[in-house]
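Student: Predicted model follows, preceded by the sequence.
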Amino acid sequence: MSDAVVSEIEVPLEPLILKLPDLAREYFIPENDARDLLIRGWETAVEHFLGDGALSPNEESKLLLLAHQFQLSEGELDRNGAFSRVAKARVIRDILKGNVPGQLTAKKEDLPFNFQKAERLVWVFNSVQYLEDRSKIKYEGGSHGVSFRLMRGVYYRVGAHKGEAVRRTERLHVDTGTLAVTDKNIYFSGPSKSFRIAHSNIVSLTPYRDAVAIVRDSATAMPQIFVTGDGWFAHNVLANVAHLDS
C-alpha cells in the first residue's frame, strides 16, 4: 500500500488509547517505555510529513491531535527537536502565504532594538554567534637586503624589498547576541556589536548546516555569518520574508 493511500486512512484514536495500557501489560512493556514509543512514533510522523520540505495544515492538525490525545507535552515532543521543526515549518508556510507568523511569543518591546514604525516582527534567534570574513594582506618572501660599508659611518643597502603581497581571508567570531527578523530588516545586538540591515540591501544568501551568510549590496562587502543552529530555517525565513504583504 502506498504512502499516499496510508496517509488518507483515518484511524479512530479513542479505542487505541483505551487499549494501550492492556497492550503494554500483555507484552510486558513498562509504562515509561510505552510512552517513549509514542513519542518516537510522533517524531517519525514529523519526519514523514516533512519529507517533502513542507508541512500542510492538515498534516499539522494530525500531529497536534496525536499529541493532545496521548497527552504528550511540548517538552517531551521536543527532546530531539521534532516539535521545534513543526513550529518552524508552520512559520515558513505562513511566510510563503504572505502572512506574518502569529505564534511568536517574543514581543518587540522586550527586545533591544529600535524598530521602525509599523515594522512587523517575524522571528527571533537567541544566542547567535556573529562571524565576519575579513581580508588581510601579508607580504611573503621579503628580504632585508645586504648592507655594504662605503666609508666610515656611511652604509649602502641593496636588495631590500617587502616581498609579494598575499591576500588572505579570515573568519572571525565578532560577538554573540540576539538576531531579530522583521518584514523590513534584520537586527543584531550583542555586547560589542549592534546593527540593522534592510532586506533590500542583501544581495545574496548562503545556507550552511547551522548558519546563514549574507552579503550586502556593496563593492567591498564581505560575508556576514549568523550561526543560529538551524541554517535551513534561517535561510528560508530571510529568503522569503521580504516578500510579505505590506
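Tutor: In hand now; what should we look at?

Student: use CA for all of it now, contacts and neighbours both
Tutor: Fine.

Student: The protein: strands as residue ranges?
Tutor: Ranges of strands in the chain, per DSSP state E, are 121-140, 146-151, 154-158, 164-182, 185-189, 194-198, 202-207, 211-216, 224-227.

Student: Go through these and name the closest to residue 112.
Tutor: The minimum distance between residue 112 and the strands of the chain falls on strand 185-189, with 7.0 Å, by C-alpha to C-alpha.

Student: can you count the residues close to the nearest residue to residue 77 once chain neighbours are set aside?
Tutor: Spatial nearest neighbour of residue 77, excluding adjacent residues (C-alpha to C-alpha, 6 or more residues apart in numbering): residue 83 at 5.5 Å. Using other C-alpha atoms under 10 Å, residue 83 has 21 neighbouring residues.

Student: okay, now the one to match up with it:
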Amino acid sequence: MGKCKYCGNDAGLFHSKHTDCEQRHLNGIARIKKILADCFDSKEDFYLHQNEIRSICLESYLSEDTCRNIYCQVFDSAIEKYLDDGIIDAKEEGTVARFIQFSELPQHLLNANKSLERVVQSKVIQELLNGQIPAPKITISGNFPFLLGKNEHMLWLFRDVTLQMQKVRRETVGRTRGVSVRVCKGVYYRTGGFRGRPVETTYMQHIGTGSVCLTDKNLYFHCPEKTLKIPFSKILSLDPYSNGLGVQKDGANDKPMFFENLNSWFCYNVISNLK
C-alpha cells in the first residue's frame, strides 16, 4: 500500500496521494499567497495574519520549505509590482522591511532573483532624485581592480559582466572576367580583369568578462583583456535592454559597446540623473 505524501496515511495500491489532500494542499498555497499579496498592496501589517497563516500551513500539509518558497515567490512579485511606477516609495519600503522581519528569510533566499538587490538600487535612485549622494552598504568580496578618484563615490559593483564592442569587417567581393591560359604544367594565367567592390559588415566582438563599477562620476569596466573608464559626461547615448546596457561614447572613432548581465534599468537611471 502506498502512503499519501501529504497526510501520511494509506493512499491505496500504486497511489502516492489522496486527491482531497492534494487539493487542500494547493488551496492552502493559494490562500497564503493571497494574504501576503494583499498585505503588500494595502500596506497592512503581516503580523496580523501570522496565526491564520500558521493554521493554513498545518491543515494544508505545507512544509517549511514550501512556505519559504511561497514567501519568496510573493516577495518577487511584490517588488516587480512596486517597481512598475519607477521606484519604491517610503511606504512601500516600510512594507518590504516589515515583510523581511516577518518572514525571517535569509538574504540569499530573498535575493535569489535579485529582488532584494533591486530594492536597494531603487533607494539609490531615490536619493539621487533628492539631490543626495547615495552611500549604499556594499560588501566587496574578491578582487577590486578600480582606483577611484578623489571625492568619487561607488554606487554599485556588478560582477560577471560581459563586454562586447562593435567592430567593422572590410572585404572586397566581385569576380574576374576572361579566360585561363596554360603557361606550363600546373601554372595558369588568367587574362582579363577583376571587378570588385568593397563591402563593410559590422558585428559585436566578445572582449571579455569582468566587473563593472558604477560611481557618481564614471562607469568602470575591468577584465583581463581590457580596462575602461567612461566618464558620464562623455556618454552620447544609452540603450537599456532586458539583458544589459548599450553605451555609445561621443568620440568620432568610438563604436557602440554592450555590457551584458547587469541591471540596465538601474544603470540607465543613475547615469541619466548624473550626466
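Tutor: It's in. Please read these numbers as outputs of a predicted model, since none were measured by experiment.

Student: TM-score for these two?
Tutor: Remark: TM-score between the superposed chains equals 0.81 [TM-score structural alignment, normalised by the length of the first structure]; 232 aligned residues with a C-alpha RMSD of 2.9 Å.

Student: for the first structure, which helix is longest?
Tutor: For the first structure, the longest helix by residue count, based on DSSP state H, is helix 31-49.

Student: Thought residue 201 was touching residue 172 of the second structure, still the case?
Tutor: No: with contacts defined as C-alpha atoms under 8 Å, residue 172 of the second structure does not count as touching residue 201, sitting 11.2 Å away.

Student: Next one: the counterpart of residue 56 of the second structure in the first structure from residue 87 of the first structure, what distance?
Tutor: Using TM-score structural alignment, the partner of residue 56 of the second structure in the first structure is residue 23. For residue 23 of the first structure, the distance to residue 87 of the first structure (C-alpha to C-alpha, to the nearest Å) stands at 32 Å.

Student: And for residue 221 of the first structure?
Tutor: Residue 221 of the first structure is 34 Å from residue 87 of the first structure, where distance means C-alpha to C-alpha.

Student: Those two - which one has more neighbours?
Tutor: residue 87 (15 against 12).

Student: Looking at the second structure, name the residue matched to that one.
Tutor: So, by TM-score structural alignment, residue 87 of the first structure is matched to residue 120.

Student: wait, what's in contact with that match?
Tutor: For residue 120 of the second structure, the contact set (C-alpha atoms under 8 Å, 6 or more residues apart in numbering) comprises residue 136.

Student: With residue 97 of the second structure as the reference, measure out to it.
Tutor: In this view, residue 120 of the second structure and residue 97 of the second structure are 11 Å apart by C-alpha to C-alpha.

Student: Can you give me the neighbour number for residue 195 of the second structure?
Tutor: Residue 195 of the second structure: 11 surrounding residues under other C-alpha under 10 Å.

Student: aligned partner of residue 162 of the second structure in the first structure?
Tutor: In the first structure, the residue paired with residue 162 of the second structure is residue 129, using TM-score structural alignment.

Student: what's near enough to touch its match?
Tutor: By C-alpha under 8 Å, 6+ apart, the residues touching residue 129 of the first structure are 173, 174, 175, 176, 177, 226, 227, 228.

Student: hmm, 7 Å instead?
Tutor: 175, 176, 177, 226, 227 (C-alpha atoms under 7 Å, 6 or more residues apart in numbering).

Student: Looking at the second structure, which of the residues you listed hold up?
Tutor: Mapping the contacts of residue 129 of the first structure onto the second structure (both residues aligned by TM-score structural alignment, their matches' C-alpha atoms under 7 Å) leaves 175, 176, 177, 226, 227 still in contact.

Student: And the fourth one? What does it align with in the second structure?
Tutor: Alignment of residue 226 of the first structure against the second structure is given by TM-score structural alignment, with residue 259 as its counterpart.

Student: How about its match: what's its closest non-neighbour residue?
Tutor: Closest to residue 259 of the second structure by C-alpha to C-alpha, 6+ apart is residue 163, at 4.8 Å.

Student: Which residue is most remote from the mean position of the second structure?
Tutor: In the second structure, residue 184 marks the outermost C-alpha relative to the chain mean, sitting 65.8 Å out by C-alpha atoms, centre = their mean.

Student: any idea how far the match of residue 226 of the first structure lies from residue 161 of the second structure?
Tutor: Going from residue 259 of the second structure to residue 161 of the second structure by C-alpha to C-alpha gives 6 Å.

Student: neighbour count winner among these two?
Tutor: Neighbour tally, residue 259 of the second structure and residue 161, criterion other C-alpha under 10 Å: the higher count belongs to residue 259, 23 against 20.
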